[in-house]
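1. Have a look at this prediction, sequence included:
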Amino acid sequence: MFYNDTRRQINVLAEKMMKGNRCRNIFVIIAIAMTMFLISSIISIGSGYLKSAGRQQQMLNGTTADIILTNPSKQQLLALQQDNNVKSIGISRQIGFIDTTAYPRINSILLRWCDTAEWEQHIAPAVGTINGQYPASGNEIMLPSWVLERMGILEPVLGQAITVSFRYGYTDIHWQPLSEAADFTFSLCGWYEDYSSNKLYDNAVAYIAADFWQTSVANETNTKSALSLTVSAEGIDQLCAGLEPLNALQELTDLSKAGSSKHSAGPLAAALGMIVTIMVCGSLLIYNVFYISVTKDIQLYGQLKTLGMTKRQLRKMIDRQVRILSFWGILSGLAFSAATVFVIVPFGIRTLAGELIMDYAISPSYSPFVYAGAAVFSFITALASSRKPARIASMVSPIEAQCYMAADAPGKKSSRTARGNKVVQMAVRNVFRDKKGTVLVLASLFLGISLFVVVNGILAGLDVSYLADEYMEDDVVITAGAQTAFSRRVLADLQAAWGVQEVSYTTKLDGQWILDTDHIFEQYCADFCSAGTVPQSAAEQYVQGNTYQTYLYGIGEQDFYKAVELMGSSAEFSYDDFSYDEFCNGNLVFCASATIVPYEGTAINGTIELLLNGENYTVTVAPYYLSAKFREDGKTLIAPNIYASREWLERVGAAAEINRIALQTDSSERALAAVNAVLADYSGVTVTSKLEKIKELKASFRGITFLGNAISVILLGIGLMNFMNMMYVSVHSRSRELAVLESIGMTRRQLRHMLLIEGSTYALLTAVLVLTLGSAVLYGSFQLIKVQAAYAVFTYPFVSVGFSLAMIFLLCSLVPLLVYRAEAGFKI
């Protein structure tokens, strides 16, 4: 038996059938293109979010290294260089400090040298914009841009001379001073944007050339060094264990675990859920289009089988059509993605990140593998969706094909009756004649509308005014810069300003030392230092045994009762258990934890000593920690912030400058303008208003709303195309039946009424699903959101639901009539 090669004939026949199904081709190409576009966009946004979160942590760390080992021995260095898990090694050395007495807004400037590998592979990728080059000669220096700004150099120039007081050594308590402070003139060779945690403490790192220290009193034995390592993920724990035990001068820091975001799983799960939903909707449309197309052309397939075409050849012919349509669909999706990717991906990451990731860390991902993967997913979706229709076409016999009618309903026929509206009964029966097609259309419409309702329902519950209350308790907060001194006169002026109802303020003493006699801060400080964002130099500067340097704030009566009220929310007592007179006599202070150490509500018991003007004052600490942002922005040193009576501090001669003023206003634009007018003569002042915060949040929510609604509209569009295709084929396949009905007396008005009821039935069933199952999905989704946003209030989106269902009723009613109008010329 000789093999008969019919591939060419099958391909020609497949292409001719495609030419006769232009409407189907358009639907399939659009479905594949949208599936391709949405999958590639969501994967790019999800991967970009994770990349941005990782980059932000690296920028906070100030390095891309995974592990830092201080003062490594030669044996350790040799072993690490031979370790296959170590990808890169960089070395740095702390040479000395610049005296910052002349710059009160700068706490310290550490001079550091690093080798080429450290700078190029670890430091440079973890900082912002770099201007200039790394220092090459002895007197060149590179500084953070914020340091230059606080030095008064607003427009730095390469080669600019900068004279500072500098000393070698004493970079921490383990290393002795190597010289006295002396003026030295550096040449500015560059500057960089610093986003590390050093900046939070007003500490900076300046980079110098090797020549600067190699020809000085500093050398490898009397200065602190650090080894930075990039290690494979599976080798980190093993490497850390291998470096133990450490000597007294060594410290091992694992940065790979610092700042591991608990929020990363949420966006990733959301992205995976969206991809699955899109693939399901896309496959529903593709499957429905091919299914209806096959049933429409089933008689043709039967004739081909009569002529000798085998089941395998029929499947090959349909597969050929799928491959051609997939090619053009994927190509269209790629073209659309390429045209919009540089707008959609950054916008999507920014929307998904919210307040979790800062703008400077946003890192869009444009990997070609993402688009290749999306193309493969889209092709697999199209191929899988066409499997069953192809099997139906191949399995039908020639005799069955000639008698086949897609609208025929199997099973028992209902008995004839004279009761009821025959047009309505016929319409409802027609809807369920093809149960599988009906289910597919309803599923597509339900998914699209439900996503639209869920997005708008969740956002309706996230009232920005409640969210603004989470950020700010006061209507307006005025914060003074380090160089700004408020006079008492400004308080009276603010109280007299239009719309201002209440004024309260705090004072601040920087660098106040406290003695922890009862060791009540020991565990807190240990947790703070283990958070992974505290430089060793800062820990050694602010902690000396059980003596800590911290911020001491003075508060008034209003803030006292607010502090007690906040503690009362975590404990079984009220502010009646505390005496304001006792507070004013200096017998009681409050402690507030840092943002990175959430001790709010944690019990604390004991006394501390405040060192004020050479005198020691023993005070009792209130029994619970306050929130990190109580009357502050969450910034602390190592120890908790201390809040004492402002009146008592003034009596003991420790009065401080006003650092923060809080206002309660009538929340109007006019009141904010009046406050700004009072502060017009003050520089270095930051004014934050709840009114402006609400505007910012509304703008952010508009982005989330747009992104969610855009996806839901696309999914709804897939559902509507499913419905349009279903109705077109339904009317087309019943053209002979409709003509017979018209010949026996049914008017065209009755026919249009019947089709209108059919479309309305789809809309009604979709509405029932949305109002029942969709509402349950909305409520369940909202409960998940409420875990992260306790301020959220469930609000059913009646307007969104009403609008979407009205659109569905309108479209589902119009489509059958338009299709019938196009097919009305059929005759028996």
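-> Structure's in. What do you need?
2. CA only for contacts and neighbour counts going forward, please
-> Fine.
3. For the stretch 401-550 of the chain, just list every one of the strands.
-> For the stretch 401-550 of the chain, applying DSSP state E, counting those that start in this stretch gives strands covering 476-480, 500-515, 543-544, 547-555.
4. Same list, the ones you listed, but as TSV with mean neighbour count and distance to residue 271 please.
-> Compiled in TSV, the strands of the stretch 401-550 of the chain are given as follows (neighbours: other Cα atoms under 10 Å; distance: least, Cα to Cα, whole Å):
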stretch	mean neighbour count	distance to residue 271
strand 476-480	21	38
strand 500-515	18	45
strand 543-544	15	45
strand 547-555	23	43
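5. so can I have JSON lines of those strands showing distance to residue 536?
-> Listed next are the strands of the stretch 401-550 of the chain as JSON lines, based on distance: least, Cα to Cα, whole Å:
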{"stretch": "strand 476-480", "distance to residue 536": "29"}
{"stretch": "strand 500-515", "distance to residue 536": "18"}
{"stretch": "strand 543-544", "distance to residue 536": "11"}
{"stretch": "strand 547-555", "distance to residue 536": "15"}
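6. Comparison target, given below:
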Amino acid sequence: MLKVNNKQAIMNLAQSGIKTNPKKYLVLVFAVVLTTVLFSSLFTIGSSLLNEIQKATMRQVGGSAHAGLKYLSESEYDLVKDDKKVKDISYRILVGTCEGEVFNKTYTEVNWAEPLNAKYGFCYPEVGSYPQKENEIVVSDIILNRLSEKLGGEELTVGSHIEISIRIGEDLVTKDFVVSGFYRGDSISIAQMALVSKAFQEKYAPVKTVKYTESEQNNYVGWIMADVNYKNAFNIRGKTKALIQRSGLREDLDYGINWAYLGTQMDPMMAALCLILIATFIFAGYLIIYNIFDLNILSDIQEYGLLKTIGTTGRQLRKIIMLRASMICAAGIPLGLLLGIGVGGLLLPVISNQLETVTVDKGKVHINLLAILAAILFSYLTVVISALKPCRKMSKVSPVETVKYTMPLDKKSKPKKKMLTVVMSLSLSLIVLNSVITIVKGFNMDGFIEDMVISDYSVQEAQLDQPGSSYKDTQGVSQDFLAALANQEGVEETGNIYFGNPNHTFSEDDWKKIKENFLCREEVKQKIIKYNSYGNKGFDIDEYLKYLDQEKTLDGNTYGLGKFACEKLKVIQTLDGSSQIDWNQFNSGDYVLASQFEDEGGVLINIVEPGEKVQVEGKEYTVLAIVEMPYAMRLQAYSQIQCDFMLPENEFLSLYQNWNPMRTLIDVQNEKEETFENWLSSYTKQIESSLSYKSKDDIKDEYKSFGDMIGIVGTVVAVILALIGIMNFSNTIVTSIITRSREFAMLEAVGMTGKQQKRRVMKEGLEYFLWTLAASLVFASLLSCTVVRLLINELAMFNWNFSLMPVLYCLPFICLLVLVIPVIVYNRISRKSVVERLRCE
């Protein structure tokens, strides 16, 4: 069989069709532009945010390495340092922590580190040099500024002398250091880092030579912390486990995974949201491009019929159409990319400002080649998918049918099967807009803040809630502060929270109930096993339960609560079945409140029941209620069972005597808040710098425009989708009216007035509107009650409320468009005389 090279001929035919009627294809180019804008803006914002979040999270975590191996001895590091599957590895040695007034609110870890490891940890000196001599040190600019404030504003820089006390195990070493360099610190980091010289480390914290599990005194000093980078960030956890096994390291070795890297863990809700967005954009692009392609192919079908009569095959015709689709993509996708990146650049700062990220390029567009390629690919695939069905339809029509073909119309003289496409396209924007505004309107700032800060102000010792601090002063609120607080104007309510000694001992009868109702449960045993498994490979749960049975003791804390603090508790179950705690009854001194146990699945289980007897510091009390203490009130640390008891303030103090509060909760009159905060800020800086405070306004400042961000982004998406819908409607109406121009001319020739014909086309537009109205209300309701409700219920700062008002507000505008556009199109074609229109075939 003779094979003819007809590629150039097919290319010429594809180009000639576009050149013959460029205006018709401009509409399709614009549709591709809009579709590409959707994808490119989505991927631009997405990739930029991922880059920003990843960098910020790395700085928050304190490192950029993929994983870290913790508490290694020198010999253990030697086992792993030359592994061939590791891209690079470096280490630091723990020396101690800084102590003193300056470091109360800024937990600072002291290490010696290899230069590469310092770069991993963002603490390599940006100004100055690496420490070489025993008295040289590198610190962050944050530490320098704090030290400068303490010295009355004296400027500290490279070469300055600073006195720092370092806690090294049981010893406190105070030394006059010379600043050899400093780096830009991050206020959101878990800890600031200070680097000392190798000479200092070897003198005060020599590297460990025995395994962590064999060491008699694990005070964290002298252990090697190795940071590892692999060739890629895929399956970091699996690679780290394999590295430990391959190197012959102990199975219970502690290691950490850098959760800054995408792929170490993926939020299912976020992944689902991204998939929904991509699917929505593909569907929106498909609706318009398919519709326009279908109409264009049908309007050109006589051209294709003539080509068929001279021997062009269906396969060759499909190639011509797909080449035209590719040419349209070549014209529309680059422009759409530029516009999409621009839209992304405008929206990115709005979104970025809502994220608690600290990066150099915060809010700036990060041009990612993969993101651009993804936008091009999805846009092109949308066009290809949209062109396939019209392509197949055209190739099946015989040459005779194509020559006689005009346009398939239904009984109402409208293009067949276009009603559904147009209605879906118009409805989609309304449905998306309704969903977005439902989410925005559900933003509940007060409800969200209550989960994080339970009063206007919470005062506590500065390091109490520092994640990296091993020292927790649970009596940090002094009597001097409470006395000063009592003299402040505008204070409405105050409530102290006290923290007592842990562990509770039970009587024989009470312990029997705990064994039968609590300790025998499998989920309790599983959590105890998991809690004790690290560093204790041979842990035996049965032996441990026997030990507990002998001691009749459970770990847990004792809290003392003032009335204001007691009102903040979440009541689970009470002795009398009520939903509130009777303060007078509780304050009588005969009762105690108890917490619940939380298993690995988050299920809460009662340890004791209301009405049962328990002992606190040797005194017997009756359990009045089972409660949940908000995270912001309690000591932010956990044990395996965590059996907490709560006493009224006076009863607590009668047991513990001369005890200071762990926290003090404060509510202030609105009009006095500014004055009070100025006093509180000054007091915690100048009088008792060991104290810090959290305020409700701090949270408001961080989240006040979060809802606005969702609204802006969602509205932009809805507007683009609305443009697609209007284009779809306009193109369908234009095609319908142009196709029927001869019919309109004939009707005008026999006496139908232009006014009557306009009324007729307006009636058609109204029919589209009514179907759009029905579809929008039905599907917006379904989406709101399912997907939107599910999403909102996952977010603490939102409340779901059903509403269709956004759809109802937009419908008059849609109605106006669907009535006006047909009239405009009719006026355009009616400029020609009746005779000219009657001559058209």
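-> Arrived safely, thanks for sending. Quick caveat, the model's predicted, so the values are computed rather than measured.
7. can you tell me which of the strands of the stretch 401-550 of the first structure comes nearest to residue 580 of the first structure?
-> If you check each of these against residue 580 of the first structure by Cα to Cα, strand 547-555 wins as the nearest, at 11.5 Å.
8. Which elements pack onto the closest one?
-> strand 500-515, helix 536-542, strand 641-645, helix 646-651 (3 or more Cα pairs under 8 Å, 6 or more residues apart in numbering; DSSP states H and E).
9. hmm, 10 Å instead?
-> strand 500-515, helix 536-542, strand 588-592, strand 607-612, strand 641-645, helix 646-651, strand 657-665 (3 or more Cα pairs under 10 Å, 6 or more residues apart in numbering; DSSP states H and E).
10. for the aligned partner of residue 739 of the first structure in the second structure, what are its contacts?
-> When the second structure is aligned by TM-score structural alignment, residue 739 of the first structure is paired with residue 745. Listed by Cα atoms under 10 Å, 6 or more residues apart in numbering, the contact partners of residue 745 of the second structure are 752, 754, 829-830, 832-840.
11. Which element, helix or strand, includes residue 745 of the second structure?
-> In this structure, residue 745 of the second structure sits in helix 741-749 according to DSSP states H and E.
12. State the span of the first structure onto which the following helix or strand past that helix is aligned.
-> Later in the chain than helix 741-749 of the second structure, the nearest helix or strand by DSSP H and E is helix 754-783. Following TM-score structural alignment, the aligned partner range for helix 754-783 of the second structure in the first structure is 748-777.
13. what's the closest of the strands of the stretch 401-550 of the first structure to residue 141 of the first structure?
-> Nearest to residue 141 of the first structure among the strands of the stretch 401-550 of the first structure is strand 500-515 (28.5 Å), distances taken as Cα to Cα.
14. angle of the closest one against strand 607-612?
-> 100 degrees (axes from the mean of the first three to the mean of the last three Cα atoms, to 10 degrees).
15. between strand 500-515 of the first structure and strand 476-480, what angle do the directions make?
-> Going by the same axes, to 10 degrees, strand 500-515 of the first structure makes 40 degrees with strand 476-480.
16. Please, where are all the helices along the stretch 401-550 of the second structure?
-> Applying DSSP state H, counting those that start in this stretch to the stretch 401-550 of the second structure gives helices spanning 418-441, 445-452, 479-486, 508-514, 522-533, 541-551.
17. In JSON lines: these, plus distance to residue 660 of the second structure and mean neighbour count.
-> Shown next, in JSON lines, are the helices of the stretch 401-550 of the second structure (distance: least, Cα to Cα, whole Å; neighbours: other Cα atoms under 10 Å):
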{"stretch": "helix 418-441", "distance to residue 660 of the second structure": "43", "mean neighbour count": "24"}
{"stretch": "helix 445-452", "distance to residue 660 of the second structure": "24", "mean neighbour count": "17"}
{"stretch": "helix 479-486", "distance to residue 660 of the second structure": "7", "mean neighbour count": "13"}
{"stretch": "helix 508-514", "distance to residue 660 of the second structure": "31", "mean neighbour count": "15"}
{"stretch": "helix 522-533", "distance to residue 660 of the second structure": "31", "mean neighbour count": "16"}
{"stretch": "helix 541-551", "distance to residue 660 of the second structure": "30", "mean neighbour count": "13"}
